[in-house]
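*Asks:* Need coordinates for the following:
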Amino acid sequence: MSGLIIVSFVTAAYCLLAVRLSRTILTAPMLFLALGVGLSEAGLLSAQGIEDLLHPVAEVALVILLFLDAAQTDLNSLKRRHIWPQRMLLVGLPLAILFGTFAGWALVPEWSLLTAALAASILVPTDAALGQPVVTNPDVPLRPRRALIVESGLNDGLALPAILLLAALVAQDMSNSSTDWLLFGLKQVVLGPLAGALVGFAGGWALLRAKSLASTSDAYEGIGAVAMAGGAYLLAGIVGGNGFISAFVAGLCFGNVVKGQCRFVYEFTEGEGQILAWAAFLLIGAGLVPEALAHLTWPMLSLILASFFLVRPLAIWLSLAGTDASHLTRVFFGWFGPRGLATALFALLVLDTLPHEFEDHILHLAINTVWISAVLHGVTAAPAARWYGRMIARRGACPENQPEAGKPIENGT
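*Replies:* Model (predicted):
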C-alpha cells in the first residue's frame, strides 16, 4: 500500500511541474522507470502483484496506443507530402533490421542469423514518448517534428509482422518441427489485418452515421473508439490472426474513414494515453529492469549501443538520400529514435513462442535497451532540440522551415 501511495504522490507532483520539467533532462519515462526500480528494490511493490499487473496493463496500453496512433495518420496526406517519414518507414526500417541483424550476429556469436534478425526487429520501433522534449519543442521546426511523430506512430505497427514471422521461424528452426510455426505466423499477419480492416471501416462508417443522426456525443464517441480497438484485438484472436496488428490496421481504417471527426482520438493520446504509458513504464521498471540489469553482458551492451549509434543513424541517413533533408537533419533523425514501450512489449509478446534457451536473452536485451534509451535519449532530448532549432533558424529559408512539396501547412499541422 505504501508503494502505491508514493506512486500517487510522485505522479501528482510530476503533473504539477510537467511544463518546467519538460525543459530539463528529466522525462516521464525516466522518472517512472526509476521509480519502479526503486520501489521494487525497497520491497514496497509486491513482485507477485507486479507480475499480475504487467501483462494486462502492457497489452491494454499497446492495443489502445496502436489504434490511436494509427487513427491519427492521414494516409492520403502521407502519400502526397510526407516524403521524410515515408522514406524512414519504407526504406529506413528494413535497412535498420538488416544492419541490426548483422550487428547481432557479429556481436553475439551464439545467436543464429534468425535469432539476430528477431532481436534487430524488436529493437527497431521508436517511441516519441521518450523524446517528447523534441516533438513538442517549438524551437524545432514543424516539419521535422511531424516527421518524427509520424514515424514513431507507424513504425511499431509496421515492424510487428516481421517480429511475429521471425519469432515463428526461430521457434521452427530450434525445434526442427514442420511448417506449423510458419503457418501460424502467416495466419497472424494475414488474418489480423483483415479483422482490423473490417472493424475499422465498419466502426468509422457507424460513427459517421451516428453523428449525422445526432444520436451520439463526444463522450460516447471516445468510449466507442476504445471499444473498437478492443473488438479488433479480440476478433483477430478468434479467427487466428494477431490482435495487435488488427488493432493497428483498425485504427488506420477508422481514422481515414472519420477523417478527424472523432476528437477523442487526439485528446485521449494527450491525457489517458499518457497514464497508460506511465503505468507500463512503472511496472517494467519494477518487474523487469532489476533482473535485466543483473544479466547485462558486454556483448549485449555492445549490441544496444551499436543499435543507437550505428544501426539506426546509418539506416536513416541512407533512407533520406536524395531528399531535401539536410545533413544536420539526417543526423538528428538518426539519433532521435528512442526505444520504449513497443520494444519491451513486443519482447514480452513473443516470449512464449521462443525456445527456452533464448527467452531470457531476448527479454533482457529489450528491457536493457529501454532503460538505456530512456537515459541517453532523455538527457539529450531537450538540449539537442534547442541546439537543432537554433542551427536551423540560422539557415533561414531552408527545407526544414518549409512545408513539403511547397504546399502550405493546413491548420498548423
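*Asks:* make it CA atoms for all contacts and neighbour counts henceforth
*Replies:* Will do.
*Asks:* so F201 makes contact with L252?
*Replies:* No. Shown here, F201 and L252 do not form a contact pair, counting by C-alpha atoms under 8 Å, at 9.1 Å.
*Asks:* Of those two, which one has the most company?
*Replies:* Looking at F201 and L252 with other C-alpha atoms under 10 Å, you find the greater number of neighbours at L252, namely 26 against 21.
*Asks:* Am I right that the more buried one is in contact with L66?
*Replies:* No. Using C-alpha under 8 Å, L252 makes no contact with L66, being 9.4 Å away.
*Asks:* just the helices in the stretch 1-150 of the chain please.
*Replies:* 2-16, 18-21, 28-41, 47-71, 75-80, 83-87, 93-107, 113-122, 132-135, 142-175 (DSSP state H, counting those that start in this stretch).
*Asks:* nearest to T216, of the ones you listed?
*Replies:* With C-alpha to C-alpha, the closest approach to T216 among these belongs to helix 47-71: 19.4 Å.
*Asks:* what's the spacing between the top helix by length along the chain and its chain's center?
*Replies:* Determined from DSSP state H, the single longest helix within the chain is helix 356-395. Its chain's C-alpha centre and that of helix 356-395 lie 12 Å apart, by C-alpha atoms, centre = their mean, to the nearest Å.
*Asks:* Return the set of buried residues in it.
*Replies:* Of the residues in helix 356-395, 359-386, 388-389, 392-393 count as buried by neighbour count, 16 or more other C-alpha atoms under 10 Å.
*Asks:* Another for comparison:
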Amino acid sequence: MHAIVWFLIIGLLLVAMALGGSVLKRLPLSTSLLYLGVGFGLGRLGMGHLDSREHAALLERLTEVAVIISLFSAGLKLRRPLKDSEWRVSLRLALGAMVLTVALLALVGVTALGLPLGAAVLLGAILSPTDPVLASDVQVSDTHDPDRLRFGLTGEAGLNDGSAFPFVMLGLGLLGLHEVGAGLWRWVALDVLWATAAGLGVGTLLGNQVGRLVLYLRKHHREATGLDELLALGLIALSYGAALLVKGYGFLAVFAAGLALRRIERKHTGSRPAKEVEDAARSKDQIEAATSPEHAPAYMANAVLGFNQALERICEVAVVVVLGLLLASTPFPQEVLWLAPLLFFVLRPLSVAISLAGAPTSRHQRVLMGWFGVRGIGSLYYLYYVLEHGVEGALASKLVSLVLWVVTVSIIVHGISVTPLMKRYEQRPEKQREAAS
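*Replies:* Below you'll find the model as predicted:
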C-alpha cells in the first residue's frame, strides 16, 4: 500500500510542478523548498523511513548521480573561453573563497564545537562548496547571458565540488582513515596535484574526442543522429568513470567534459553570432540540423544541455524529498542556531570579500555572491562519502545532524530570498548594469 501512495504523491507533485512552475517562480520561494516540505511531511506521517548511517551507501550513490549530472550541465552553460577574464571571478570564488571557508569552519569546529582537528576539517570541507543543483535560480540559464554575477556563481559551483575533495581527504587523513604521508607529501602530490590534474585532463580529453567523433559522423556520413540523451549520459558516465580509474576527481572531469563539448560548439560557430546559429538550428528539421556542417555543433550542444537540465530537475526532486524524509528522524542540534547564521552571514561573505578584493565586480555583485553560497546536494554527497569511508560513532551522528540541518536552513533562507533579490538585481538601471558588467 505504501508503494501505491508513493506513486500517487510523486505523480501529483511532478504534475503540479509542471503546471504551476511558472507561477512558483514569481513567488518568494524555490521549488526545493516545496520538495523539502513534502519529504518532511511524509516522514512525519510515517510514510517512509531512512537512516543516514544505515543507508549511507545508497544515499551516497543517489547524491553522487545528482551532482555529476548537474556539473555536466554547468559546464555546458558556460560558453566563454577559458582565457576570458570572467573566469577569474569564478576561480577566485571556487579556490580562494572555498579554502578560506574551509579554514574558518575548521577553526569554529575546533574552538566552538569541540571537534578534533580532522573532524573540524571534514566539517569545513563538507559545508564549504556551493551547490550546482539547488543554486540554479542564481546561475546562468542562457548560454549567452553576459552577467558577471550569474557566470561567477555558475563557474564556482562547477569547480568547487571538485576542489573541496582534497580537504575531505585531508580530514579523513587527520583522523587516520586515509594515507596522507609524512609531512602531508602524499596528500599534496596525489590528492591535490595529481587527482585535480587527472580529473580536468580526462574530462577535457573525452569531451573533445567524443564531441568531435559525433560531429564527424553526423556531418560527413549522416550517422549517429538522434538519441542525444544517450550521448549526454554516456559522456557523463565515461568521463566520471575514467577519472576515477586513474585516481582523479570525477566531479572535475564531468564539469570539464561539459566545458569541452561547449568549446567545440563555440569554435565551430566562429565569428557568426552564436544565438543566430542556435536559433537557426532549432528552426530546421532535426535530422537536417543535426547533420548540417553549419548547425550541427550548436544543435548537439543544445540538445544535450536540454536533456541534461530536465534530468537535473528530476534528481533535485528525488534528493530533496529524501532530505525531508531524513530530517523527520534526525534530531535538531542546538549548535545549528548559531552555526548556520555564522556561515551564511559572516564566514561566506567574509571569504568572498577577501577573495574578490580588486576583482572587476560591483559592490552589489560581491554582496550577492557572498549571500548566494547555497549549500545542498554536494554537501550531502560528501557527508555520506565520509560515512562510507570510516567515520562512525558519535562523530558520525554529530556530522549527520549538523550537515543535514545546515543544508536545510540554506534551502529555506536562500529559497525565500532568491526571487526578490534577483528581481531587484535584474531591475537595476541599464547604465548601472553595464557599468557593473
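*Asks:* need the contact list for L351 of structure 1.
*Replies:* Contact analysis of L351 of structure 1 by C-alpha atoms under 8 Å, 6 or more residues apart in numbering lists 359, 362-363.
*Asks:* Can you tell me which of these carry over to structure 2?
*Replies:* Shared contacts between this structure and structure 2 among the contacts of L351 of structure 1 (both residues aligned by TM-score structural alignment, their matches' C-alpha atoms under 8 Å) comprise E359.
*Asks:* V135 of structure 1: which of the contacts of L351 of structure 1 is nearest?
*Replies:* Within the contacts of L351 of structure 1, proximity to V135 of structure 1 (C-alpha to C-alpha) peaks at L363, which comes in at 28.3 Å.
*Asks:* quick one: the residue most central in space within structure 2 and S70 of structure 2, what's the gap?
*Replies:* Nearest to the geometric centre of structure 2 sits P132, at 2.0 Å (C-alpha atoms, centre = their mean). Counting by C-alpha to C-alpha, to the nearest Å, the gap from P132 of structure 2 to S70 of structure 2 is 6 Å.
*Asks:* how close does the spatially closest residue to P125 of structure 1 that is not a sequence neighbour sit to N401 of structure 1?
*Replies:* Nearest residue to P125 of structure 1, sequence neighbours excluded (C-alpha to C-alpha, 6 or more residues apart in numbering): D156, at 4.8 Å. Between D156 of structure 1 and N401 of structure 1 the computed distance is 28 Å (C-alpha to C-alpha).
*Asks:* again with L303 of structure 1
*Replies:* Using C-alpha to C-alpha, one obtains 35 Å as the distance from L303 of structure 1 to N401 of structure 1.
*Asks:* of the two, who's got more company?
*Replies:* L303 (25 against 16).
*Asks:* State whether the more buried one and L107 are indeed in contact, as I suppose.
*Replies:* Yes. In this structure, L303 of structure 1 sits in contact with L107. The criterion is C-alpha under 8 Å, and the distance is 6.4 Å.
*Asks:* which one in structure 2 is furthest away from the centre?
*Replies:* Within structure 2, H221 marks the point farthest from the mean C-alpha position, 36.7 Å out by C-alpha atoms, centre = their mean.
*Asks:* ok so, going back, what's the local residue count around the residue nearest to P125 of structure 1?
*Replies:* As a burial measure, D156 of structure 1 scores 28 neighbours (other C-alpha under 10 Å).
*Asks:* Aligned counterpart of it in structure 2, please.
*Replies:* Per TM-score structural alignment, the equivalent position to D156 of structure 1 in structure 2 is D161.
*Asks:* Could you verify my assumption that its match touches L380?
*Replies:* No. The pair D161 of structure 2 and L380 fails to qualify as a contact (C-alpha under 8 Å) at a distance of 11.3 Å.
*Asks:* Identify the residues contacting the equivalent of G378 of structure 1 over in structure 2.
*Replies:* For G378 of structure 1, the aligned position in structure 2 is occupied by G415, per TM-score structural alignment. G415 of structure 2 sits next to 28-33 when contact means C-alpha under 8 Å, 6+ apart.
*Asks:* can you tell me how far the residue in structure 2 that A225 of structure 1 lines up against sits from V138 of structure 2?
*Replies:* In structure 2, the residue equivalent to A225 of structure 1 is A232, according to TM-score structural alignment. Relative to V138 of structure 2, A232 of structure 2 is positioned 24 Å away (C-alpha to C-alpha).
*Asks:* This completes my enquiry, with thanks.
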